[in-house]
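Student: Let me see the structure of the following:
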Amino acid sequence: MPTAGRLAAALAFFIYGWYIPLQATPLFPEGNLPGYAVPLSIVVGILVGWMVVGSRAGRGYIAAIGNGLTGAAAYTLWMVFLISFYDMIRKSLRRLYDGPMDAITDVFNLMLKLGTDFYDINLIINVAVGGIICGLITEYFAKRYP
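Tutor: Next up is the predicted model:
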C-alpha cells in the first residue's frame, strides 16, 4: 500500500542511487563508470527504498537509523550481485565457461572480487551515512504524513 513513508524512501534512495556510483567511479577499472551503473543503481535504490526502508517507516527515529543502515546494506548487496551477474553473462556469451555450474559459481567469485575492489573507507562512509540520512528522511515524512 502506498504511503508517504514509502514515497519518501523511494525518492531519498533515488538520490542515493544516483550519488553512490559517482563516488565509486575511481574504483572501477581505469576509473571509467560503466554505462549501465547509474541507471541500475537508481532502479535498485528506488526498489530498496520502497520495499525495505519504506515498509518499516513510522517506528521512531532510532529505528530509522537502523532502517537506513539496513537499506544501505540491501542496496550494496543487490548492486554487487547484479554487477557480478552481468559480468558472468558477458563471460558466458564469450563461451569462457565449461558449463552452467561454472558460470553460477563464478558469480560468487566475481562478487568477492568486486567487494574487495570496492573496499574503500570513503565509499563505506558515504554508503553508511547516506543510508542513515535516507532512513531519517523517510521517518520524518512517515510521522508527518501518516
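
Student: CA atoms for contacts and neighbours, from now on please.
Tutor: Will do.

Student: ok, E139 - how many residues close by?
Tutor: Residues lying near E139 (other C-alpha atoms under 10 Å) number 31.

Student: Pretty sure it sits against A57.
Tutor: Yes - shown here, E139 and A57 form a contact pair, counting by C-alpha atoms under 8 Å, at 5.4 Å.

Student: where do the contact lists of the two overlap?
Tutor: 5, 64 (C-alpha atoms under 8 Å, 6 or more residues apart in numbering).

Student: How much space separates the most far-flung residue of the chain relative to its centre from I104?
Tutor: The C-alpha centroid of the chain is most remote from D98, which lies 31.0 Å away (C-alpha atoms, centre = their mean). Note on D98: its distance to I104, by C-alpha to C-alpha, to the nearest Å, is 11 Å.

Student: Now the second one, please; I'll put the structures next to each other:
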Amino acid sequence: MQIPTMAKLCAALWLAFTGFFAAQEILPNLPDGVEGAGVLPVIAASFGLLIGWRVVGLYPGRRWHEALNDGLRGAVYMMLWSYGFLGVAQMLKLASRMRYRDIGEATIDIVGQAAIVAQASMSLSVAAVLIVGAAFAGLSSEWAHRRFGR
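Tutor: The predicted structure is shown next:
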C-alpha cells in the first residue's frame, strides 16, 4: 500500500483542476444529445484526481523534465478515460433505445462514441489548458517532493 505524500496531493489537485477547466472548454463543442455532457467537468476532474494521485505523483524525486513528462502523460490518460466514460454513457443511452442489433455492435460503438467526443475536443483552447495544467501538475509534484520530502 502506498502512503500519501504531498507530491501525490499536489499532482492530484492540479490534474483535477486541469480536467475541470479542459472539460469546460469542451462543452460548447459537443454535439447535441451526448449523454453525460452536463457532468463532464466533474467526471474529468474525478479522473484527474485519481490519475494525478496514481500516475503523476507516483515517482517524485527525479529530474524536472521527467516530472513534466509525467504530468503530460497523466493529462493524456485523464482525457482518454473521460472519453471512454462518455462513450459508454452514450452507448448505454442508445442501447436503451434499441439502436443496436447485438452486444458486439454496441461494444464496438463505444469507441465510435468516444471518438465523437474526442473530435469535439480538438481545439487550441483545450490543448492549451491541458498542456499548461499538466505541466503544473508534474512540476508541482516534483516541487512538493523537494520541499516536503516523503
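
Student: What does the TM-score come to for these two?
Tutor: The TM-score (TM-score structural alignment, normalised by the length of the first structure) is 0.91; 145 aligned residues with a C-alpha RMSD of 1.7 Å.

Student: ok, and for stretch 112-131 of the first structure, which residues are buried?
Tutor: Residues of stretch 112-131 of the first structure classed as buried under the neighbour-count rule (16 or more other C-alpha atoms under 10 Å) are 114-115, 118, 123-124, 126-131.

Student: sorry, back to before: aligned partner of the residue farthest from the centre of the first structure in the second structure?
Tutor: Residue pairing (TM-score structural alignment): D98 of the first structure is matched to R101 of the second structure.

Student: so that match, which of the three states?
Tutor: At R101 of the second structure the chain is in coil, as set by DSSP: H, G, I helix; E, B strand; the rest coil.

Student: if I pick it, what's in contact with it?
Tutor: Contacts of R101 of the second structure by C-alpha under 8 Å, 6+ apart: none found.

Student: neighbours around the counterpart of P60 of the second structure in the first structure, how many?
Tutor: Under the alignment (TM-score structural alignment), P60 of the second structure maps onto A57 of the first structure. As a burial measure, A57 of the first structure scores 29 neighbours (other C-alpha under 10 Å).

Student: In the first structure, where's the longest helix?
Tutor: helix 61-93 (DSSP state H).

Student: Check which helices and strands that one sits against.
Tutor: Applying 3 or more C-alpha pairs under 8 Å, 6 or more residues apart in numbering; DSSP states H and E, one finds that helix 61-93 of the first structure contacts helix 37-48, helix 100-117, helix 121-144.

Student: In CSV: these, plus distance to N67 of the first structure.
Tutor: Below are these laid out as CSV (distance: least, C-alpha to C-alpha, whole Å):
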stretch, distance to N67 of the first structure
helix 37-48, 11
helix 100-117, 22
helix 121-144, 6
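
Student: mind checking which of these is nearest Q23 of the first structure?
Tutor: helix 121-144 (6.7 Å; C-alpha to C-alpha).

Student: distance from the closest one to the second structure after superposition?
Tutor: Aligned to the second structure and superposed, helix 121-144 of the first structure gives a mean residue distance of 1.2 Å (mean C-alpha distance after the TM-score superposition for the first structure).

Student: which bit of the second structure covers that helix?
Tutor: On the basis of TM-score structural alignment, helix 121-144 of the first structure is assigned to residues 124-147 in the second structure.

Student: I would like the residues contacting the matching stretch, please.
Tutor: Here stretch 124-147 of the second structure has contacts from 5-15, 17-19, 21-23, 25-26, 52, 56-57, 60-62, 64, 67-72, 74-75, using C-alpha under 8 Å, 6+ apart.

Student: what's the mean deviation for stretch 63-83 of the first structure versus the second structure?
Tutor: Stretch 63-83 of the first structure sits 0.8 Å off on average (mean C-alpha distance after the TM-score superposition for the first structure).
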